[in-house]
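> The amino acid sequence is not available; the structure is as follows:
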């Protein structure tokens, strides 16, 4: 836990724009496959994320930009800890956190690929705090390239 910094988990190559998908399952499969090809997660990561998402949904209906924070039920599917940021081309329905079937049209997904439960808890707290700040969410919404998103998130999370 020493020298923990959420900004060390951000990588420009894991920031994607205009991902096309029709379901949250498709979003998670595409995100997981991309992270696997880039060496950040093991084979099976997407399935572990889907398993957890079905049990404990992660969508948050924030005012500016609807978000989801999917993460795997087992953390042994992670090779290198990272936060994968995916802006969707069109909103995709995810289930509201704490609900069984209430849907949220999610526009951006922050997929956590993190080793260690303590780290994950701190990251979730930091992200939820950022999501509750409308000014921060406006900045995230206006970012339109991976470098710009990276810079924005580093500023907001530092």
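On my side now, so go ahead. In this text the structure is predicted, and so the values were computed from the model without any measurement.
> hey, let's count contacts and neighbours off CA atoms from now on
Fine.
> Any idea how far stretch 28-42 is from the middle of the chain?
Taking CA atoms, centre = their mean, to the nearest Å, one finds the center of stretch 28-42 at 13 Å from the center of the full chain.
> To clarify, my last question referred to stretch 23-31.
12 Å.
> Now do the buried residues in it.
For stretch 23-31, a neighbour-count test (16 or more other CA atoms under 10 Å) marks 24, 25, 27, 28, 29, 30, 31 as buried.
> residues near residue 156, how many?
Using other CA atoms under 10 Å, residue 156 is surrounded by 18 other residues.
> element containing it, please.
For residue 156, the host element (DSSP states H and E) is helix 146-157.
> other SSEs contacting that helix?
strand 10-19, helix 117-131, helix 134-142 (3 or more CA pairs under 8 Å, 6 or more residues apart in numbering; DSSP states H and E).
> need the ones you listed in CSV with mean neighbour count, can you?
Shown next, in CSV, are these (neighbours: other CA atoms under 10 Å):
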stretch, mean neighbour count
strand 10-19, 16
helix 117-131, 15
helix 134-142, 16
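> put this beside the first:
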């Protein structure tokens, strides 16, 4: 399971995407999940290939970087008390107010594709997203993901 480290932040306030991405990457680094250059990889990739996604009027971001910067596969989650702006995945000029961030740290490149597909299925499930909006504990979060088929 990619959430076994329980690296979750709930209702976090961040001034901008760089602040929350830094906080999440530092959390992964301090738990030995990623290498020191992971944050730099995340920020560079976000500039070139933004990860903001608007699904059913809810903003998500799925930041990730090269698997060479990862020690072990894990996903770090953050829900934001107030959205921060990310550029759109399909249109870099689109500004998306993101409420939920799923930061992927995948050791094997194929895991990234599988997880992206599973997460997008979750994002399309409006019932699960309503639960995610109210979620403020790791146990609730894991239950929502398991229920949605995301492991």
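Thanks, I have it. All of these numbers come straight from a predicted model, not from anything done at the bench.
> Name the nearest residue to the aligned residue in the second structure for residue 58 of the first structure, ignoring sequence neighbours.
Under the alignment defined by TM-score structural alignment, residue 58 of the first structure is paired with residue 51 of the second structure. The shortest distance from residue 51 of the second structure to any non-neighbouring residue, by CA to CA, 6 or more residues apart in numbering, is to residue 89 (4.6 Å).
> which residue lines up with that neighbour in the first structure?
Applying TM-score structural alignment, one finds that residue 89 of the second structure aligns to residue 97 in the first structure.
> do residue 100 of the second structure as well
Using TM-score structural alignment, the partner of residue 100 of the second structure in the first structure is residue 108.
> residues contacting the residue nearest the centre of the first structure?
What sits nearest the mean C-alpha location of the first structure, by CA atoms, centre = their mean, is residue 110, with 1.2 Å. Shown in contact with residue 110 of the first structure (CA atoms under 8 Å, 6 or more residues apart in numbering): 67, 68, 69, 70, 83, 84, 85, 86.
> and with 6 Å instead?
The neighbours of residue 110 of the first structure, taking CA atoms under 6 Å, 6 or more residues apart in numbering as the test, are 69, 84, 85.
> what's the closest of those residues to residue 11 of the first structure?
Using CA to CA, residue 84 comes nearest to residue 11 of the first structure of the contacts of residue 110 of the first structure, at 7.9 Å.
> and that closest one, that one's in a strand?
Yes - assigned with DSSP: H, G, I helix; E, B strand; the rest coil, residue 84 of the first structure falls within a strand.
> so what corresponds to it in the second structure?
Mapped onto the second structure by TM-score structural alignment, residue 84 of the first structure lines up with residue 76.
> For residue 95 of the second structure, see how far away its match is.
With distances taken as CA to CA, to the nearest Å, residue 76 of the second structure is found 23 Å from residue 95 of the second structure.
> More neighbours: these two, which one.
The residue with more neighbours, out of residue 76 of the second structure and residue 95, is residue 76; 22 against 17, by other CA under 10 Å.
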